[in-house]
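A.B. asks: build me a model:
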Amino acid sequence: MGIFILYLAWFFIVVKPTFSPDTKMSLPFDDLKESFYNEASWNVNKTPLIIRSNITGDNEPIIVDFPFKGITEQYYVEEKYIQIDEGRLFFLANLDKTGSGSTLLNYLFHSTSNYTQPDIYSDIVSSDESASTDSIKINYNNGLVQQGFFRDSVRIFYYSVKVDGSPIDTSTTSHTYNNLFSKHKVITPQLNHSSYIILNNSRIYNFMTSDVEKTVTIGTRIHQYNRFYINPSTGGAISYNSSQCDNYNTDYIDLYDDAYGLAFIFDDNVNLELCHNKNLSITAEFNVDGRFGYQLLFHSADDDMTKMAQPYRLIYGADEVLEGLSDEKLFYLSFKNYSTIKSDWGYSYDFNVTVLNASNTAIFSYGIMPIRYVTTAGKTYNYNKLDKYGNMSRVSVVLLSW
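C.D. replies: I've put the predicted structure just below:
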């Protein structure tokens, strides 16, 4: 307030402008106001993320299709460490309720400014050859799972992927990681296969994409679990003295013993073959035309895996477009040449723009000051100032022109 009073004192005593009602009416203040607002304002999109959960648990991976475009660093979910990768949004959520009271609400923000991710502790250790977090360690060979360890014991002994009956081409692979996940990817002209290990979770998430329909076969030899479950009518003990394989059409199978288990969950029904002659192996065959995903979930025997096929549902709510003055755009404006701005705005008169906060303290000023005894007109407008997190504060914009 004191700064603004001193400014007014200098303006009226030293400069001594004169205010003419006729001048005020004739100056195109609406044009000046519109040009300034277009230069200094921005939009921030605020989209509700509505999660309805069927399970309870901390650090549940939320992985959903991401329908929005733009630079990934310019998206932010409040208080969440997020990653946007291959058209999917990844973050962790604490799901503490189920049923009608399970709704969890977060907000997704998007602007033209980059966001800083919140700090997150990560125990992910990742390289081209392996990745580990929580209770699992996965060994990779040429971008594909080779072995899987859960609680320091081998649970996956062998793993293969075939496309149209032939082993997938692993000549081109990639490996990336961050604080949230480790990813190993096989890239082929026909089909891409991405494998993710998520922080604090004993699971392998796999996603495949193909522009044309392909028949994919996943083969794996696993620990000799003694029981399996597909649905209430299909399951029971596994007999290892039979050479016959069992065939099912299902999107879910859980294999377990008295201590631990391994569940397979697919996006859709697959032709699944369960063989149990001395060793235990699973072969799953399905078609990929577009996108297809499947998971391998290591777990303790007492974990209820039946709800993991759809542990939650995320709905994007109606997008709210917030509008207001931007500190960043005001900052950039302050460095722009005055004559250039006058030309860009198509404004032939001289002017000054001052922004005052709720305490009437000047927080921004641009333009020139009028010379002595010049006939000057002024107008004041009220706006919102908006930061990239959707927070608004009321400001006044004082326009002077002559």
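
A.B. asks: can we go C-alpha only for contacts and neighbour counts from here?
C.D. replies: Will do.

A.B. asks: what sits against the residue nearest to the spatial centre of the chain?
C.D. replies: The residue lying closest to the centre of the chain (CA atoms, centre = their mean) is residue 89, at 3.9 Å. For residue 89, the contact set (CA atoms under 8 Å, 6 or more residues apart in numbering) comprises 62, 63, 64, 65, 66, 82, 83.

A.B. asks: residue 61 is in contact with residue 83, isn't it?
C.D. replies: No - in this structure residue 61 lies outside contact range of residue 83 using CA atoms under 8 Å: 11.4 Å.

A.B. asks: find residues that contact each of those two.
C.D. replies: Common neighbours of residue 61 and residue 83 (CA under 8 Å, 6+ apart) are 90, 91.

A.B. asks: how about the strands in the stretch 301-402 of the chain?
C.D. replies: Applying DSSP state E, counting those that start in this stretch to the stretch 301-402 of the chain gives strands spanning 312-316, 320-325, 351-356, 362-367, 377-386, 392-401.

A.B. asks: is it possible to get CSV of those that adds mean neighbour count?
C.D. replies: Compiled in CSV, these are given as follows (neighbours: other CA atoms under 10 Å):
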stretch, mean neighbour count
strand 312-316, 15
strand 320-325, 18
strand 351-356, 20
strand 362-367, 17
strand 377-386, 17
strand 392-401, 19
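
A.B. asks: now show me the structure for the sequence below, then we'll compare the two:
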Amino acid sequence: MFKQKRGLTQPDWIISLGIFLIYIAWFFIFVNPLIPPQRNMETGFQIIKTGLSEDIYETVYEIPIFFTENVTNDYEPIIIDQYMSVIKNDSVLSSSYSYFELNNEKFMFLENISSTSYSTLYWPLVDTTTQQPSSFKPIISGNTVSAQGMKTVFSDYKISTVNYFGKTRLFNYQLYSDSNLVGNQGFSDNVSLVAKYVNQGEYLNHTTFIFGKNPRMYNYVLSSDNREHTFGLTTALSNYTYYYVSASEFGNIDYDNDDCETFETNFIDFNNGASGVAFVFQEDVTFQFCNNNTNINLDMGFDVFNETRYDIMFHQGDESNVIGYPIEVKYGIKQGKKWASLPSIDLLGQKTYAQLKSDWNFPSMLDFNITFTSLNYEKSIGTGVPNDKIDIYVEELKSYILEPDLEVYNMSMSIKIW
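C.D. replies: This is a model prediction of the structure:
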């Protein structure tokens, strides 16, 4: 009798233990998910922050530039030569401005130097030339380029005559290579910000740029055979009565007497008080002008091996409007900063939610939404935030974003996980 009773008790114990184990298992299956583990949320936030760091941030280099001369112009052309080689040498960097052009390894932009003597270059470049208003472009018709009252006629890919506010001011423009007239080969490239004409010679190449908003011609001379050559220029001016070289070298032009003046200078201006034209060089050149009964005949020259620039600047008023040229550009120290990139955020937003979760290895049992907000920009990626009464975990991040207007703005990133 005693043995039979013990046999009945053993199955009861086994059944009780089984029921207890089943209860524990169901507890973990059903009860535990109702309380999201804090470590899952922390992992989710860390995954998102790592993904954002890899996908939307870009190291942008900036360098300040300074304009040392006291010159005023709301749309001053600034030309930085050989910008790519400069970047590689880590001395300066190239960037964009609201209106800029990259041409033949030249970074060219317009700067309002009337209100500032300081600007900033950024790299990588941010191309915003498509936003350029048509009023910033020179008007091109056949071989004639018009800008701010100046109408320049080209022949054989070089300047021929210039009309300024209805009057012919410059004509008989001739270029020489080692005392020989240059040829008639070349090409033109009329792009968004500048008109470009290139005369290609056997020994010298001569390039002229004309910007919109400026009655000027920016000229570059370069040896085409890697040897030194002598560049010469002759032209004639009409109806100017005064010349100015410096505070100690100036005078009236007497058309009644044939006379010649010779200077070693990097600047000379001819005007009549109402308007004028200045010739500006990078360094001193031999410059001679002779007057006859009606015209002023100019003759100038310099040796060329490396690329050399000279400018012809028409202007209103007297020489006081151009004293201070050429403008010297000085550079500050390059700094690299890691900023959020608007194009990168937009690219991230083009991915599907499933693709984004997969790329970031985000936990399948969680969902997320990220909202980016700055002064001029707002965008959400992820899935929609539910309206149900569920626990939503939020973390706010602060950063900076470089927008297409080249201004750096504060940006917040609101990360929601549930």
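
A.B. asks: on that earlier part again, and the residue nearest to the centre of the first structure, what's its match in the second structure?
C.D. replies: Residue pairing (TM-score structural alignment): residue 89 of the first structure is matched to residue 108 of the second structure.

A.B. asks: how about that match, nearest residue that isn't a chain neighbour?
C.D. replies: Leaving aside its sequence neighbours, residue 108 of the second structure sits nearest to residue 79 (CA to CA, 6 or more residues apart in numbering; 4.5 Å).

A.B. asks: what's the mean distance for the strand or helix carrying the one you found versus the first structure?
C.D. replies: According to DSSP states H and E, residue 79 of the second structure maps onto strand 76-81. After superposition onto the first structure, the mean distance of strand 76-81 of the second structure to its aligned counterpart is 3.6 Å, using mean CA distance after the TM-score superposition for the first structure.

A.B. asks: what angle sits between the lengthiest helix in the first structure and strand 351-356?
C.D. replies: In the first structure, taking DSSP state H as the definition, the longest helix is helix 29-40. Helix 29-40 of the first structure and strand 351-356 are oriented at 60 degrees to each other (axes from the mean of the first three to the mean of the last three CA atoms, to 10 degrees).

A.B. asks: now do helix 29-40 of the first structure: which elements does it pack against?
C.D. replies: With contacts taken as 3 or more CA pairs under 8 Å, 6 or more residues apart in numbering; DSSP states H and E, helix 29-40 of the first structure sits against helix 327-334.

A.B. asks: list the contacts for the alignment partner in the second structure of residue 262 of the first structure?
C.D. replies: Alignment note (TM-score structural alignment): residue 262 of the first structure maps to residue 277 of the second structure. Taking CA under 8 Å, 6+ apart, we find residue 277 of the second structure in contact with 269, 270, 271, 312, 313, 314, 315.

A.B. asks: how far apart are the one helix or strand residue 277 of the second structure maps to and its match in the first structure?
C.D. replies: Assigned by DSSP H and E, residue 277 of the second structure belongs to strand 275-291. Taking mean CA distance after the TM-score superposition for the first structure, the mean distance separating strand 275-291 of the second structure from the aligned residues in the first structure is 2.0 Å.

A.B. asks: related to what we said a few turns ago, return the set of buried residues in the longest helix of the first structure.
C.D. replies: Using 16 or more other CA atoms under 10 Å as the burial criterion, the residues of helix 29-40 of the first structure that qualify are 29, 32, 33, 35, 36, 37, 39, 40.

A.B. asks: residue 269 of the second structure touches residue 287, doesn't it?
C.D. replies: No - counting by CA under 8 Å, residue 269 of the second structure sits too far from residue 287 to count as a contact (11.7 Å).

A.B. asks: and those two? which has more neighbours close in?
C.D. replies: residue 269 (25 against 20; other CA atoms under 10 Å).

A.B. asks: still on that earlier bit, chain neighbours aside, what residue packs nearest to the match of residue 262 of the first structure?
C.D. replies: residue 314 (4.2 Å).

A.B. asks: and residue 26 of the first structure, how far is that from residue 349 of the first structure?
C.D. replies: Distance, residue 26 of the first structure to residue 349 of the first structure, using CA to CA, to the nearest Å: 11 Å.

A.B. asks: show me where the stretch 151-300 of the second structure has strands.
C.D. replies: Ranges of strands in the stretch 151-300 of the second structure, per DSSP E, counting those that start in this stretch, are 158-164, 167-177, 180-181, 186-190, 194-200, 204-211, 216-223, 229-238, 242-246, 249-252, 259-271, 275-291, 295-304.

A.B. asks: mind putting those in a markdown table, distance to residue 344 of the second structure included?
C.D. replies: Shown next, in a markdown table, are those (distance: least, CA to CA, whole Å):
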| stretch | distance to residue 344 of the second structure |
| --- | --- |
| strand 158-164 | 44 |
| strand 167-177 | 50 |
| strand 180-181 | 53 |
| strand 186-190 | 32 |
| strand 194-200 | 31 |
| strand 204-211 | 33 |
| strand 216-223 | 37 |
| strand 229-238 | 49 |
| strand 242-246 | 53 |
| strand 249-252 | 58 |
| strand 259-271 | 47 |
| strand 275-291 | 42 |
| strand 295-304 | 46 |
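
A.B. asks: quick one, which of these is nearest to residue 37 of the second structure?
C.D. replies: strand 194-200 (62.4 Å; CA to CA).

A.B. asks: residues touching that closest one, excluding its own?
C.D. replies: In contact with strand 194-200 of the second structure (CA under 8 Å, 6+ apart) are residues 101, 137-138, 140, 145, 156-158, 183-190, 205-212.
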